[in-house]
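S.K.: here you go, sequence then predicted model.
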Amino acid sequence: MRLSKVLVVTSLVLSAIVTNAYAEEALKMELQANKIVKNNQGKFTTTAASNAKSGEVVQYRATYTNTINKPISDVAVTLPIPGNMTFNGVANPATAQATTDGKNYADMPLMRKVDGKLVKVPLSEYKALRWNIKWLPANKSADVSLNTVVN
């Protein structure tokens, strides 16, 4: 699937995932996908992700803006991890919860029992991340992001 199609599908899915009906009307979401590259000085910069290739890092960043004149609180927002990408473990804010099934979320790193021992779930099994925006004042914005690697 081409990255541009993934961005459109992801944007449509994200628009429908705000969990509070009141907040759904109050929040405007803007999604950006940027490739993260190291420049000649060794610093990381971002460029448009439309030409990202296998093995490159793409950051999905969603900005949620409260469009009403009242604060909103306790809103869960979710960013799905596109099917042709693998989460690389970098999320901002780091308080994100993750899921492997799209229904059950838990703090990262996700853990499971294997042969009676608790082990980390591979990042390749993560399907989405969720953040709880505790408080968003009127006409202010909050950003969340996750980094992925193109498969």
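M.R.: Done, it's in.

S.K.: CA only for contacts and neighbour counts going forward, please
M.R.: Will do.

S.K.: for the closest residue to Ser145 other than its chain neighbours, give its distance to Lys70.
M.R.: In space, and not counting its chain neighbours, Ser145 is closest to Arg61: 4.2 Å by C-alpha to C-alpha, 6 or more residues apart in numbering. Applying C-alpha to C-alpha, to the nearest Å, the value for Arg61 to Lys70 is 24 Å.

S.K.: next, the one to line up against it:
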Amino acid sequence: MKPFYRLRHALIAIVASTVLLNSAYAADALQMELTANKVTKNADGKVSYTSVRNAPAGTVIQYKANYTNTTNQNISDLAVTLPIPANMTFTGEVSPASAQASTDGKNYADMPLMRKVNGKLVKVPLSEYKALRWNIKWLPANKSADVALNTVVN
């Protein structure tokens, strides 16, 4: 029997995600709600999401963060970052597709990440991705924006 990965530990790591706001806004202007859901596709290809706390290796988990602007003012140039939990591998599926990726949690670039190997550009394996970042150009007052990434339990 394969061991189950406790998603609670992964959620704790993700809740520590980075949110960069324009310095004119207070940190409490933005609320974040994070969910972890098992991703299942039926025979017709329809995708369903089920809340999950523990999952065996090979399970696809979607981490979805909902960011809500709790103020009466619009927020511009918002950058939100979600780390990819330890014991998980990024699948390459994100929403919105504009996410940038990082192998070190500091330097971000458009996906797919590339590097030179023997003088040729090759794709960086998804297993080396450590965090994703989305730039939200405009979040209206009292509105929300969602970002999501899919992972597989190792």
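M.R.: Here it is on my side, so go on. For clarity, every value in this text was computed on a predicted model and none was experimentally measured.

S.K.: what's the counterpart of the residue nearest to Ser145 of structure 1 in structure 2?
M.R.: In structure 2, the residue equivalent to Arg61 of structure 1 is Lys64, according to TM-score structural alignment.

S.K.: mind checking the longest strand of structure 1?
M.R.: When structure 1 is parsed with DSSP state E, its longest strand is strand 27-38.

S.K.: which residues sit against that one?
M.R.: 7, 11, 14-15, 44-49, 52, 56-67 (C-alpha atoms under 8 Å, 6 or more residues apart in numbering).

S.K.: which ones among those are found in helices?
M.R.: Counting by DSSP state H, these place 7, 11, 14-15 in helices.

S.K.: and the furthest pair within these?
M.R.: Leu7 and Ser15 (12.1 Å; C-alpha to C-alpha).

S.K.: which parts of stretch 84-97 of structure 1 are buried?
M.R.: 85-88, 91, 96-97 (16 or more other C-alpha atoms under 10 Å).

S.K.: before we move on, what about stretch 37-45 of structure 2?
M.R.: 37-39.

S.K.: now, among these, which is nearest to Ile84 of structure 2?
M.R.: Asn37 (14.5 Å).

S.K.: leaving out the residues flanking it, which one is nearest to that closest one?
M.R.: Ser51 (4.4 Å).

S.K.: which residue lines up with that neighbour in structure 1?
M.R.: Using TM-score structural alignment, Ser51 of structure 2 sits opposite Ala48 in structure 1.

S.K.: separation between its match and Val58 of structure 1?
M.R.: 9 Å.

S.K.: the two: which has the busier surroundings?
M.R.: Neighbours of Ala48 of structure 1 and Val58, each counted by other C-alpha atoms under 10 Å, are more numerous for Val58; the result is 28 against 12.

S.K.: pretty sure that one sits against Val149.
M.R.: Yes - between Val58 of structure 1 and Val149 a contact is recorded at 6.1 Å, counting by C-alpha atoms under 8 Å.

S.K.: and Ala131 of structure 2, how far is that from Gly105 of structure 2?
M.R.: 6 Å.

S.K.: so which of those two has more stuff around it?
M.R.: Ala131 (24 against 16).

S.K.: that one -> structure 1?
M.R.: With TM-score structural alignment as the criterion, Ala131 of structure 2 matches Ala128.

S.K.: how close does the spatially closest residue to that match that is not a sequence neighbour sit to Gly102 of structure 1?
M.R.: Distances taken as C-alpha to C-alpha, 6+ apart place Pro80 nearest to Ala128 of structure 1, at 4.0 Å, with adjacent residues excluded. When C-alpha to C-alpha is applied, the distance between Pro80 of structure 1 and Gly102 of structure 1 equals 8 Å.
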